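Peer 1: Sequence first, then the predicted structure:
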Amino acid sequence: MILLARGSGGAKAFGVAQASISDTAVFPDLGESAAALGLLAAAKTSDGRFRTGGDGVRAVAVTGDGKVEFVGFENHTLAHVTSSLGYPAYYPVPSLGEPAPIKAVLMDLDGTTVHSEDFWIWIIEQSTASLLGDSKFELEDSDVAHVSGHSVSEHLKYCIAKYCPDRSLEDARRFYFEHTDREMKAILDGGGRPGAFKPAPGIKEFLLELRSMGVKLGLVTSGLYEKAYPEILDVFKTLDMGDPEQFYDSIITAGTAVGRGKAGTMGELPPKPHPWLYAESLTIGLGLGFEERSSVIGIEDSGAGICALRLAGIRPVGLNDGNIGESGTGGLCHLRVDGFDQIMAEIKALG
């Protein structure tokens, strides 16, 4: 089933030119209203910087998970990416431009290319259990939206605030990487948690067909390198697809972990829903200019990923089996599907 997202220009697939709404939209270059976008209307942004009706602000809206707020002005829209770590950011929301034949496809890892979300939620659960000193601890169903789709530190900080406010993020990260390092080594050695990494249904056929069409391929993940690369390597072995570094034109991760005795790279503050990972994959990894973004699509299963794509100016395609609905970001998608065959049909329709 293909769900045509409702947003700027009404119901549409990404292969249909969108109408210009800059003169009428409450959120220019984004959508007609909070309701049309499936967002929650708000009187002001969470930091109090912008208020509906003040200083030229037409409206304020927020995603269902509260991670991104949109501020609509007469001729432009700003996006406020909130942060539990104390470093929020504002971004201009770019237009998507007219759809063009697809030159590149960017894809998320966890939940999109690989089904491993349950494994990483389990690692968060194990880390929290270690903080509590309770091996029988289990997360609640209501925690799932807060421990998936964002950065490791944000996941851990949420658990600390709810279950063990007397513990530090530093302690939580130490336990997290102890569990991760143990499990990654076990998996690469042929053991580990059974069924941790499973190829998404139809992913092999989809990737190979894109490659045969000459479409550039980018893998983009908010996961740190030490947890992300073993995933895709393991899945490529399962699928008998060789070396992922040779297959993809670009693999962008959130970097490497900061820790005593080793050098880390930026990984916890700039991941999705910030646009930087997708922007880097587009311009640096694939060598495509910002002006070529209309010929690129991004495939995601999480609300954070959908927002990251949209803020990078890339047309988002959402998979229905992720947390897009729960995060309240479905209206930001320009296409929602159940499988890769439907995406391929749309790509071919563009010529």
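Peer 2: All right, it came through fine. Everything quoted here is computed from the prediction, not taken from an experiment.

Peer 1: going forward, measure contacts and count neighbours with C-alpha atoms only.
Peer 2: Noted.

Peer 1: which residues in the stretch 51-200 of the chain form strands?
Peer 2: 59-62, 68-72, 77-81, 89-92, 104-108, 114-115, 198-199 (DSSP state E, counting those that start in this stretch).

Peer 1: actually the stretch 201-350 of the chain, sorry about that
Peer 2: Under DSSP E, counting those that start in this stretch, the stretch 201-350 of the chain gives strands at 216-220, 250-252, 296-300, 315-319, 335-337.

Peer 1: Among the ones you listed, which comes closest to Ile121?
Peer 2: Among these, the nearest to Ile121 by Cα to Cα is strand 296-300 (17.9 Å).

Peer 1: got another, please set it beside the one above:
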Amino acid sequence: MTSPALAAVLWDMDGTLVDTEPYWMAAETPLVERFGGTWSHEQALGMVGLALEDSARLLQNAGVPWGTDEIIAYLTDEVLRQLAVTGVPFRPGARELLADLKAAGVKTALVTMSMRRMALSVVDLIDFPAFDVVVAGDDVERPKPHPDPYLQAAALLGADIRDTVAIEDSPNGLRSAIASGAVSLGVPLMVPLDGVGAHALWPDLTGRTATDLRALHAAQTQTRPDETRVNR
């Protein structure tokens, strides 16, 4: 039986498409220290892949007396300020793979827990029309690790989630992708992804093409039971 074709690739943003995790950490530490607290590298790593609301609560626990929305707005503004200075810090191979997917006619979505205004700012800095759909943290009621963000992206693209590959760098993001039913690809950066359950782990995206993602999707699809396929 012929395997269904790869319909779309769903990209996480921070740490997967762009190496912005250090920007978030650079914003968190002085904020905590402003109010007399301390913020360790281990605590910063614990924020990787979290929804911004959860990150804000951890910062509040560390002594930041602001409300959740105020913390999120501050962090977003700080990261955007750094991006405006440095441009888009693509992870190795990410821009090239994204461009190859577009040339091959594969639909793409950005699925991030960052705020929509930040996601759109990153997209606007890319020098070609990179994404068909953007789903951000303020677009969903239940953030990663719930499957909702990926399911919403697939629905907006008109794709069956099982005909997609989701690319992630964090355990939380991978859990979201796996729960959604997408073929999940882990590309670790700050934290290890062993044992999370990804269908595949690649050290980075250097030299990878649409053909590689099609092969990954086909290999996983062949192992799945034959079910009626519907768009979600």
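Peer 2: Arrived safely. This structure is a prediction, so every number in the text was calculated from the model and none was measured.

Peer 1: sorry, back to before: adding mean neighbour count and distance to Gly255 of structure 1, write the strands of the stretch 51-200 of structure 1 out as JSON lines.
Peer 2: Formatted as JSON lines, those follow (neighbours: other Cα atoms under 10 Å; distance: least, Cα to Cα, whole Å):
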{"stretch": "strand 59-62", "mean neighbour count": "26", "distance to Gly255 of structure 1": "28"}
{"stretch": "strand 68-72", "mean neighbour count": "27", "distance to Gly255 of structure 1": "23"}
{"stretch": "strand 77-81", "mean neighbour count": "22", "distance to Gly255 of structure 1": "20"}
{"stretch": "strand 89-92", "mean neighbour count": "15", "distance to Gly255 of structure 1": "20"}
{"stretch": "strand 104-108", "mean neighbour count": "22", "distance to Gly255 of structure 1": "15"}
{"stretch": "strand 114-115", "mean neighbour count": "20", "distance to Gly255 of structure 1": "19"}
{"stretch": "strand 198-199", "mean neighbour count": "20", "distance to Gly255 of structure 1": "23"}
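
Peer 1: Mind putting those into TSV with distance to Asp171 of structure 1?
Peer 2: Output for these, formatted as TSV (distance: least, Cα to Cα, whole Å):
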stretch	distance to Asp171 of structure 1
strand 59-62	32
strand 68-72	28
strand 77-81	26
strand 89-92	27
strand 104-108	29
strand 114-115	28
strand 198-199	30
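
Peer 1: Tell me which of these sits nearest to Ala36 of structure 1.
Peer 2: Of those, nearest to Ala36 of structure 1 by Cα to Cα is strand 59-62, at 11.1 Å.

Peer 1: packing partners for the closest one?
Peer 2: Applying 3 or more Cα pairs under 8 Å, 6 or more residues apart in numbering; DSSP states H and E, one finds that strand 59-62 of structure 1 contacts strand 40-42, strand 68-72.

Peer 1: Can you check which part of structure 2 the last one sits on?
Peer 2: This means strand 68-72 of structure 1. With TM-score structural alignment applied, strand 68-72 of structure 1 matches no range in structure 2.

Peer 1: can you check the shortest one too?
Peer 2: Residues of structure 2 matching strand 40-42 of structure 1 by TM-score structural alignment do not exist; the stretch lands nowhere.

Peer 1: And that strand, what does it pack against?
Peer 2: Looks like strand 40-42 of structure 1 contacts helix 34-37, strand 59-62 (3+ Cα pairs under 8 Å, 6+ apart).

Peer 1: could you dump the ones you listed to CSV with distance to Leu217 of structure 1?
Peer 2: Shown next, in CSV, are those (distance: least, Cα to Cα, whole Å):
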stretch, distance to Leu217 of structure 1
helix 34-37, 29
strand 59-62, 31
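
Peer 1: Okay, helices next: where are they in the stretch 51-200 of structure 1?
Peer 2: 117-132, 152-163, 169-188 (DSSP state H, counting those that start in this stretch).

Peer 1: of all these, which lies closest to Pro244 of structure 1?
Peer 2: helix 169-188 (15.1 Å).

Peer 1: quick revisit: can you say which of the helices and strands packed on strand 59-62 of structure 1 is nearest to Tyr225 of structure 1?
Peer 2: strand 68-72 (25.3 Å).

Peer 1: Now do that closest one against strand 77-81, angle only.
Peer 2: 160 degrees (axes from the mean of the first three to the mean of the last three Cα atoms, to 10 degrees).

Peer 1: need the helices of the stretch 51-200 of structure 1 in TSV with distance to Gly339 of structure 1 and mean neighbour count, can you?
Peer 2: Compiled in TSV, the helices of the stretch 51-200 of structure 1 are given as follows (distance: least, Cα to Cα, whole Å; neighbours: other Cα atoms under 10 Å):
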stretch	distance to Gly339 of structure 1	mean neighbour count
helix 117-132	18	20
helix 152-163	28	19
helix 169-188	28	17
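
Peer 1: Apart from its chain neighbours, what residue comes closest to the alignment partner in structure 2 of Tyr225 of structure 1?
Peer 2: Residue correspondence to structure 2 (TM-score structural alignment): Tyr225 of structure 1 is matched to Arg116. Distance criterion Cα to Cα, 6 or more residues apart in numbering; nearest residue to Arg116 of structure 2, sequence neighbours excluded, is Ala136 at 4.9 Å.

Peer 1: Quick one: the helices of the stretch 51-200 of structure 1 as TSV, columns for distance to Val296 of structure 1 too.
Peer 2: Converted to TSV, the helices of the stretch 51-200 of structure 1 look like this (distance: least, Cα to Cα, whole Å):
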stretch	distance to Val296 of structure 1
helix 117-132	26
helix 152-163	28
helix 169-188	33
